[in-house]
Every structure is written in structure tokens, then in C-alpha cells.
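# Model the structure of this input:
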Amino acid sequence: MESAFWTLLSWGPDGWSRSIAYGVFVTVSLALATLPLGLLIGFLVALAKQSTEPSLRLAGNIYTTIFRGLPELLTLFLVFYGAQFGIQQVVQLFSPGTAVEINSFVAGMVALGVVFSSYASEVFLSAFRGIPVGQYEGGYSIGLNKGQTMRLVILPQLIRIALPGLANLWLALLKDTALVSVIGLSDILRQSQIAARVTKEAFLFFGVACLIYLVLAIISSFGIGAIERAVGKKEMNR
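Below you'll find the predicted structure:
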């Protein structure tokens, strides 16, 4: 029985390790592609929510309310099927009969990105509120404009304050990538599901999937710790 398990987990023609390794690659690639998108949108939404312009604050609050309130899976379906339908209708106006398909990787990246950004905006907003107003005034007093003050004075402090919260969101993002298996993307969970269905060894392959996600989380924790130490050293050297 043990040898049969090792055969199923081998790289050979009867094993599934190659397929699962590809799923790991897809999962990590999706998470890494989603991260900058989510951070950028989250930062912009946080700026909007603390703006003096009421319409920007309202738009930012509506954005976070919607994407924090909707289940992640429903957001994924809305992006994958809804965006595909909308684009299809627009294309039909200019080129009747042309079929449009949304790439599942792109759909997953966008859906997870907007969900991630809605939570990241709250982390950034809390970090902004943790920076004293005097930091802005100090930047202006030495001749920096708003953009320079943000880049040179505020952003370094913002990153340090927001880093723990963003680290938690990254770990949540890694787990949320499992949702893309429902739209056909060959991530860890989908490859494990296929292997379990074909071999009838569900416990084995779902157990392997659990271990892989735990290993990714542990590696991420070490990486986050290294980043926090590097940021802390920079602050001490200033």
C-alpha cells in the first residue's frame, strides 16, 4: 500500500507530482500577479477615502462596502461570467459573430485583486491615520510639494505601519487562490481534485494539498519576517 502511494506521488507516468507542481506554479504566479494590483488599487482607494472631496470619499466607501460585503466566490463569478458577457456585447456592436472568452487567470487575478484591495485600503487608511499631521507639515516646511512629501516622508512610514496588516492579507490571498479552481484554472486544488477523482485516493491528494498550502504559508512567514527586519533596520539607521 505504501509503495502504491509513492507511485501515485512520483514524477513518473503513473504519478501526479508533475501535475501538482504545475498547480503550485499557477497558484504562486496568481498570488504574485494579484498582489501589486491589489496594493495599487487599495492605496488609491485609501487616498480617496481620506480625501477632502466628498465624492471621492463616497466612491471609496462604496467600493470597500461592495467588495468586502460580497463573498469572494461570487465576485469571481461576476468577473469571469459578467465581464465576459459585457465585453461580448460591446464587441458584437463592432464585429458581429465574434466570440470573446475571458482568460481564467486574468479573471482570477482581477477578482482576487479587487477583494484584496478592499481590505488593503482599510489597512492603508489606518496607517495614514497613524502618521501625525506634523509629518506632512514638516515636509512642506522644507520646500517639498505634496507628491514629494508623500513619496519621501509619508510612504516610508506608511509601509512600516501597514506591513503587519498587509502580511496577513497576503496569507489570506494565498488561500483564496483556491477559489479559481471553480473556473477551470489548474491550481493546487484543481489538480488535487483531478488526481483524487481519477485515483480514488481523495485523502492522499487533499492531504498533499493541505501540506503544500502550509509550506507556502511558512515560507511566506519567513519572507515577511525578513522584510519587517529590513524595514526596521532602515528606520533605525535614519
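
# From now on I want contacts and neighbour counts done on CA atoms only, so please keep to that.
Noted.

# who's in contact with the helix or strand harbouring residue 135?
Following DSSP states H and E, one finds residue 135 within helix 133-141. Contact with helix 133-141 is made by 145, 146, 149, 150, 153, 154, as judged by Cα atoms under 8 Å, 6 or more residues apart in numbering.

# at 7 Å instead, please
Applying Cα atoms under 7 Å, 6 or more residues apart in numbering, the contact partners of helix 133-141 are 149, 153.

# Going by neighbour count, which residues of that helix are buried?
Under the neighbour-count criterion of 16 or more other Cα atoms under 10 Å, helix 133-141 has 136, 139 buried.

# Distance from that helix to the middle of the chain?
Centre-to-centre, helix 133-141 and its host chain are 33 Å apart (Cα atoms, centre = their mean, to the nearest Å).

# please give me the structure for this one as well, since I'd like to look at both together:
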Amino acid sequence: MEWIEMLGFGPQGWGGVLLLAALMTVALTLAALAVGAVTGAVIAAAKLSRFRVARVLGDVYTTVFRGVPELLVIYLFYFGGSTLVTTVGQWFGAEGFIGVPPFVIGALAVGMISGAYQAEVYRAAVLAVSRGELEAARAMGMAPLVVFRRILIPQVLRFALPGIGNVWQLSLKDSALISVTGLAELLRTSQVAAGSTHQYFTFFVAGGALYLVMTGISNRIFNKAEAQVGKSFRRNFARN
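Purely as a prediction, here's the structure:
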């Protein structure tokens, strides 16, 4: 059948190109999740701070990046980032327009959006940790760094992991919006293949199927991670 040949790995097939685009989507989402993890941790710390200014700044960040449409954020990062780089380049004698790599823009834009959601996940996880355990650790003379490493972080990871899984799925879908910058991720490649062959339904269905496959694999990975963390936590609790 013609559609099987088009989705295959032969000379006329787009199968290999679509798989490479899916890997690009995963790489972009991983980079965005890493950016969001760092940003989210900083914002969560600000929202939990005893200083009012830090709390206000944290609230402003999460409100803006959760309230502004993701596509608008990507446009602002893409055009604003290129304008900034071009301006800085001109200061050092460069001429003409300097574009920022779409992958970098995508990772930063989706990462900053992800950071707003991860901040709320981390904040809720910290608040879920028993205050009694922390006070008991301090009463035993544990150093703050030891309390942070041995008590706070393991429990925050346990409480935050389900939320991080949801943020991952959100970032995976948001990565499709980076197609507007020209990055050859899965949606952009599906569009190119559909336009080249005029088989729009076939390639958009194939792209959607690959997204579902990535989502299914991601769910299994996070479910196993949650089970492993829960098992380790119960084992440590029983040992203590």
C-alpha cells in the first residue's frame, strides 16, 4: 500500500526522518525539563522564603508564565533573544542579524514555562514534609546540610515525582509549538512530509501516534520511578 511505503524506511519513505524528529522532540523536552528544574527550584525557594519581596517575585513569575499563552512566550523568546544577541554582537563589531539556534530558544522557552509549574510542585512537596521530622533531626544535632540531604530531599522527591511526571507530559506537548521557529521536531517534520506528499491525514496521524508512543513510554518510566522511590522510602522507614 502507498501509505505503508511513505511511512517506511525505504528510499521514498519518511519513517527514519520521523523517528529522528521524535528523538529531537525528546531531546528538546529533556533540556527544557532540566532548565525548568533549576528555575523551579529557585522560584519554589523564593515562594517559601520568609522575605516578602522574594515571595512576591516568585508569585509574579508563576502567574506570568502560567497565564501567558505558551506560543506567545516562544515568540517573545525567539524574536527577543535574536534581537538581544544581534544588539550585543553589534557592540563587538558584528554586522547583520544574528539568529539564536531554535533548539536553544525552545529549551529556554519551554523550560521557563515548565519552571513555573515545577515551582508549584516543589513548593507543595516541601510543605508536605512532616515538620516533626525536621524538628527531630535538628534536636538530634544534625547539621542543616545533613537534614537537607538525608531528610528533606528524599521526601520532596517522593512527593514531587508524580507532579514532575505531569509537567513532563505538558512540556512534551509544548515542544510541538517550537515548530514555528523552524526546528525539525516531530510536528514540524510531519508538516513537511505532509506538504511534500500531499498526504496530510497520513502524516499527521503518524505524528500523533508517535506522540502517544512517547507519552506511553514516559508514563511507564515515571510509574516505575515512583514505585522505586516509594519502595526505598518504606525500606528506610522500616530500618529506622
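
# just to revisit the earlier point, show where the helix holding residue 135 of the first structure falls in the second structure, residue numbers please.
The alignment of helix 133-141 of the first structure onto the second structure (TM-score structural alignment) spans residues 131-139.

# Next, the buried residues of the strand or helix carrying residue 22 of the first structure.
In the assignment (DSSP H and E), residue 22 of the first structure maps to helix 17-49. The neighbour-count check on helix 17-49 of the first structure (16+ other Cα under 10 Å) flags 17, 19-21, 23-24, 26-28, 30-31, 33-35, 37-39, 41-43, 45-49 as buried.

# Repeat that for stretch 140-160 of the second structure.
For stretch 140-160 of the second structure, by 16+ other Cα under 10 Å, it's 147, 151, 152, 154, 155, 156, 157, 158, 159, 160.

# try stretch 56-65 of the second structure
58, 59, 61, 62, 65.

# can you check stretch 184-201 of the second structure too?
184, 185, 186, 187, 188, 189, 190, 191, 193, 194, 200.

# per the alignment, the third one corresponds to what in the first structure?
Using TM-score structural alignment, the equivalent of residue 186 of the second structure in the first structure is residue 188.

# Now its match: closest residue in space that isn't a chain neighbour?
Distances taken as Cα to Cα, 6 or more residues apart in numbering put residue 23 closest to residue 188 of the first structure, at 4.2 Å, once the chain neighbours are dropped.

# Just give me the match in the second structure for that neighbour.
For residue 23 of the first structure, the residue aligned by TM-score structural alignment is residue 21.

# Equivalent analysis for residue 119 of the first structure, please.
Checking with TM-score structural alignment, residue 119 of the first structure has residue 117 as its match.

# That match and residue 162 of the second structure, how far apart?
Residue 117 of the second structure sits 13 Å away from residue 162 of the second structure, going by Cα to Cα, to the nearest Å.

# Equivalent analysis for residue 98 of the second structure, please.
Residue 98 of the second structure is 40 Å from residue 162 of the second structure, by Cα to Cα.

# What's the match for residue 108 of the first structure in the second structure?
Counting by TM-score structural alignment, residue 108 of the first structure corresponds to residue 106 in the second structure.

# Residue 5 of the second structure against residue 15, yeah?
No. Residue 5 of the second structure is not in contact with residue 15 according to Cα atoms under 7 Å; the separation is 9.0 Å.

# Pull the contacting residues for residue 167 of the second structure.
Contact analysis of residue 167 of the second structure by Cα under 7 Å, 6+ apart lists 114, 117, 118.

# residue nearest the centroid of the second structure?
The second structure has residue 33 as the residue nearest its centroid, 2.9 Å off, counting by Cα atoms, centre = their mean.

# which residues touch that one?
Counting by Cα under 7 Å, 6+ apart, residue 33 of the second structure makes contact with 111, 114, 168.

# corresponding residue for it in the first structure?
Under the alignment (TM-score structural alignment), residue 33 of the second structure pairs with residue 35 of the first structure.

# Its match and residue 111 of the first structure, how far apart?
Applying Cα to Cα to residue 35 of the first structure and residue 111 of the first structure gives a distance of 12 Å.

# Same check on residue 4 of the first structure?
From residue 4 of the first structure across to residue 111 of the first structure, the span is 39 Å (Cα to Cα).

# residue in the second structure matching residue 7 of the first structure?
Using TM-score structural alignment, the equivalent of residue 7 of the first structure in the second structure is residue 5.

# what's the nearest residue to that match if we skip its chain neighbours?
residue 13 (5.7 Å).

# So which bits of the helix or strand encompassing residue 6 of the first structure are buried?
Assigned by DSSP H and E, residue 6 of the first structure belongs to helix 2-8. Within helix 2-8 of the first structure, the residues scored as buried using 16+ other Cα under 10 Å are 7, 8.

# Figure out how far that helix is from the centre of its chain.
35 Å.

# list the helices and strands it packs on?
Counting contacts by 3 or more Cα pairs under 7 Å, 6 or more residues apart in numbering; DSSP states H and E, helix 2-8 of the first structure packs against no other helix or strand.

# if we go to 10 Å?
helix 202-237 (3 or more Cα pairs under 10 Å, 6 or more residues apart in numbering; DSSP states H and E).

# Not counting its neighbours along the chain, what's nearest residue 202 of the second structure?
Among residues not flanking residue 202 of the second structure along the chain, residue 3 sits closest, at 7.1 Å (Cα to Cα, 6+ apart).

# got it, and residue 76 of the first structure?
Using Cα to Cα, 6+ apart, the closest residue to residue 76 of the first structure is residue 111 (5.1 Å).

# can you tell me the mean distance of the helix or strand hosting that neighbour from the second structure after alignment?
Using DSSP H and E, residue 111 of the first structure sits within helix 104-129. Once fitted to the second structure, helix 104-129 of the first structure is off its aligned match by 0.6 Å on average (mean Cα distance after the TM-score superposition for the first structure).
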